[in-house]
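[1] just coords:
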């Protein structure tokens, strides 16, 4: 038995919460530290977990680490849907339509056919107007504004603790020194809950900081970069499938339904862009593309006109996907804290694939944690 079962998780997005839950289930005492808790805080550009449209469409290459993480995560989602009626995740058909018969993304077909057992190519009679090629498979759609609170509640129910860092975290190591940021313990609803004073001597730290990994003094990962995305939240409870449209000019539109009846509509991938506000021309483009390709997102009596003014837009959102050149970072290392060696496990860099790889990443991070701690016990 390991003497010290305390683990700190830094970051409270979907990967931080999923990893913290798996660590609790493995028998560790877990404390989360984060500046932002997307489950309970207002939506912000830094909290990409919350504004995201989350479904499961494999990004990984065949045989890659990301593919393994995605497969395991899909299995977990499907099991949750089957066993937990409260989980804000639902299965839906996903359709991918391409305007051009020689679109570059067709190179993904073999991978998708191998990944999804029910994958099939659509007949010409099943294609919407203007589309040359279509494919379909079963996916899961995550209602993000409900799912993150669901994870946080599950974390607290398992006995976890959470602290908001009220001043900037300079480094992972600083949590263990008198240079640590000002902290406020929080409860499941975000209120202050000063019931526990943590002992700042953990067995390990798990780094789920996403874009923050660029700035932490003892990480400084220059491979981490933002991919900006704008989304619209549209009220359209009659929309059932998840759909991605690939246009001949390279533009993309996607729509992802949520249990709430809202639909996330997007399709922008702006590498390195950190502009925090919606750009009117981008918003207009998102509206025009989705109405042209999928007029069914409009109320039935408004579809013939295909007028973007008839969209019931609930919110316009901007977020930064925490991407990493090369691959996700899932590996262990050692921090030197005033001469003491402390295990660190890194779990970040998922880009736009955070939800669809979260449970696989969490299991692997905790597996690394247990293996490394056992080797030094």
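    Perfect, thanks for sending it. Because the structure is a prediction, the values reported are computed rather than measured. Residues are numbered from 1 along each chain as shown.
[2] alpha carbons only for contacts and neighbour counts from here, please
    Noted.
[3] how close does residue 10 get to residue 68?
    Going from residue 10 to residue 68 by CA to CA, to the nearest Å gives 24 Å.
[4] go on, residue 242?
    Residue 242 is 23 Å from residue 68, by CA to CA.
[5] re earlier: and residue 10 and residue 68? which has more neighbours close in?
    Taking other CA atoms under 10 Å, residue 10 and residue 68 do not tie; residue 10 has more neighbours (28 against 16).
[6] what's near enough to touch the more buried one?
    16, 32, 33, 34, 172, 205, 206, 207, 208, 209 (CA atoms under 8 Å, 6 or more residues apart in numbering).
[7] For burial, what's the neighbour tally of the second one?
    So that's residue 32. Around residue 32 there are 25 residues (other CA under 10 Å).
[8] tell me which element it falls in.
    strand 29-34 (DSSP states H and E).
[9] Could you list the buried residues of the helix or strand harbouring residue 290?
    For residue 290, the host element (DSSP H and E) is helix 280-293. Across helix 280-293, burial judged by 16 or more other CA atoms under 10 Å covers 282, 283, 285, 286, 287, 288, 289, 290, 291, 293.
[10] Throw the residues you listed into a markdown table and include distance to residue 268, thanks.
    Formatted as a markdown table, the buried residues of helix 280-293 follow (distance: CA to CA, whole Å):
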| residue | distance to residue 268 |
| --- | --- |
| 282 | 8 |
| 283 | 10 |
| 285 | 10 |
| 286 | 8 |
| 287 | 12 |
| 288 | 13 |
| 289 | 12 |
| 290 | 13 |
| 291 | 16 |
| 293 | 16 |
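[11] of all the residues you listed, which two lie farthest apart?
    282 and 293 (16.6 Å; CA to CA).
[12] Please state the offset of the longest helix seen in the chain from the chain centre?
    The longest helix of the chain (DSSP state H) is helix 354-376. Relative to its chain's centre, helix 354-376 lies at 17 Å (CA atoms, centre = their mean, to the nearest Å).
[13] Please compare the first structure with the one that follows:
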């Protein structure tokens, strides 16, 4: 057990929620250590198509607020010099009926941030480290382990919260996509299908076009299924025939960490020294982790309280 300081925090989880929360904490002056058993490119976030749009997340009203605030930060990132991985791209969503607040942001037809996660996650790591944060490849065996090393613990473990908290209400929603060579796609396309297990989306990224997808509730197999991939290509080629013969570059599978409601709240943990540590939970974002990341991060940091050491 190491010595602790009043201005230290441990963030658990190296996906987009954990990284974004760690950035916000570090940039306000907190000494942050981020624990993750996986490198950022190995997390579920790395599989995300990257369209900033509320999807499979509850509660919807709160999710819209988080999404709107995140949209504004992503739009700012799209205008920054250097490489953030964020672009503003036009697209279409047949059958979709977004709330007026979202339409006011995106316009008609919608123009929304599209995030290249292969570039964006390293950008977040670099921004975190530039603010003095320290990323550690380390699995938290328990919340108490982290509480013994810092007075503030922020739990952004995603699907890992099932065992870590433990929280049996967290469950996986399996998503499978594939990446193909870009035949000239300039706009994104998404069919809004609510809670359907099969969806159709086409997302042009710098490295190729992401074709999707699936949303299989409770499925945990991370191996790509060839039949599912073929069905995805058929659905997408019906929208853009150029995709039928596009060369397949990669198959991807990720497990979205769904919860009936996002858990964003604070509590206390024994610190192993006769006292307690503050624990802020920020997990269960389903398929909208990228979309709500900045709004949730700011709210999680507010629960931490005033910056210490100032």
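    Okay, I see it. Note that this is a predicted model, so its numbers are computed, not measured.
[14] Can you pull the TM-score for these?
    Here the superposed chains carry a TM-score of 0.90, computed using TM-score structural alignment, normalised by the length of the second structure; 299 aligned residues with a CA RMSD of 2.2 Å.
[15] Now for residue 93 of the second structure: which residues touch it?
    Neighbours of residue 93 of the second structure in contact, by CA under 8 Å, 6+ apart: 189, 190, 191, 192.
[16] do that again at 6 Å, thanks
    For residue 93 of the second structure, the contacting residues are 189, 190, 191, by CA atoms under 6 Å, 6 or more residues apart in numbering.
[17] Out of those, which comes closest to residue 299 of the second structure?
    residue 190 (29.1 Å).
[18] The equivalent of the closest one over in the first structure and residue 36 of the first structure, how far apart?
    Superposed on the first structure with TM-score structural alignment, residue 190 of the second structure falls opposite residue 244. Residue 244 of the first structure sits 30 Å away from residue 36 of the first structure, taking CA to CA as the criterion.
[19] Neighbour count for these two, which is higher?
    residue 244 (24 against 20).
[20] hang on, isn't that one packed against residue 254?
    Yes: assessed by CA atoms under 6 Å, residue 244 of the first structure is found in contact with residue 254 at 4.2 Å.
[21] Who are the contact partners of the equivalent of residue 255 of the first structure over in the second structure?
    Here residue 255 of the first structure is matched to residue 202 in the second structure, going by TM-score structural alignment. The contact partners of residue 202 of the second structure, by CA under 6 Å, 6+ apart, come to 188, 189, 210, 211.
[22] Of those residues, just say which sits nearest to residue 132 of the second structure.
    Closest to residue 132 of the second structure, out of all of these and judged by CA to CA, is residue 210, at 34.1 Å.
[23] how close does the host helix or strand of that closest one sit to the first structure?
    Secondary structure assignment for residue 210 of the second structure, by DSSP H and E: strand 208-214. In the superposition against the first structure, strand 208-214 of the second structure averages 1.0 Å from its aligned positions (mean CA distance after the TM-score superposition for the first structure).
[24] quick one: the helix or strand following that strand aligns where in the first structure?
    Counting by DSSP H and E, the next helix or strand C-terminal to strand 208-214 of the second structure is strand 216-217. Counting by TM-score structural alignment, strand 216-217 of the second structure pairs with residues 270-271 of the first structure.
[25] what residues does the matching stretch touch?
    227, 228.
[26] what do you get for stretch 258-268 of the second structure?
    58-59, 169-172, 277-286.
[27] now do stretch 51-66 of the second structure
    113, 114, 261, 285, 286, 287, 288, 291, 292, 295.
[28] Could you check which residue of the second structure pairs with residue 75 of the first structure?
    Aligned partner of residue 75 of the first structure by TM-score structural alignment: residue 72.
[29] how much does the helix or strand where that match lies deviate in direction from helix 289-304?
    Per DSSP H and E, residue 72 of the second structure falls inside helix 60-78. Per axes from the mean of the first three to the mean of the last three CA atoms, to 10 degrees, the angle that helix 60-78 of the second structure makes with helix 289-304 is 100 degrees.
[30] Please point out which parts of helix 60-78 of the second structure sit buried.
    63-71, 74-75, 77-78.
[31] so the helix or strand following that helix corresponds to what in the first structure?
    Going down the chain from helix 60-78 of the second structure, the next helix or strand is strand 86-92, by DSSP H and E. Mapped onto the first structure using TM-score structural alignment, strand 86-92 of the second structure covers residues 89-95.
[32] buried stuff in that stretch?
    Quick answer for stretch 89-95 of the first structure (16+ other CA under 10 Å): 89, 90, 91, 92, 94, 95.
[33] The second one and residue 151 of the first structure, how far apart?
    In this structure, residue 90 of the first structure and residue 151 of the first structure are separated by 16 Å, where distance is defined by CA to CA.
[34] Could you do the fifth one as well?
    Separation of residue 94 of the first structure from residue 151 of the first structure (CA to CA) stands at 25 Å.
[35] if we can go back for a sec, write a ChimeraX command that selects only the buried members of the contacts of stretch 258-268 of the second structure.
    The ChimeraX selection below is limited to those of these classed as buried (16+ other CA under 10 Å):
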select :58,170,171,172,277,278,279,280,281,282,283,284,285,286
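[36] Pull the most distant pair out of the contacts of stretch 258-268 of the second structure.
    172 and 277 (29.0 Å).
[37] What is the neighbour count of the nearest residue to residue 262 of the first structure once chain neighbours are set aside?
    Excluding the flanking residues, the one nearest residue 262 of the first structure by CA to CA, 6 or more residues apart in numbering is residue 235, at 4.6 Å. Neighbour count of residue 235 of the first structure, defined by other CA under 10 Å: 22.
[38] Done for today, thanks.
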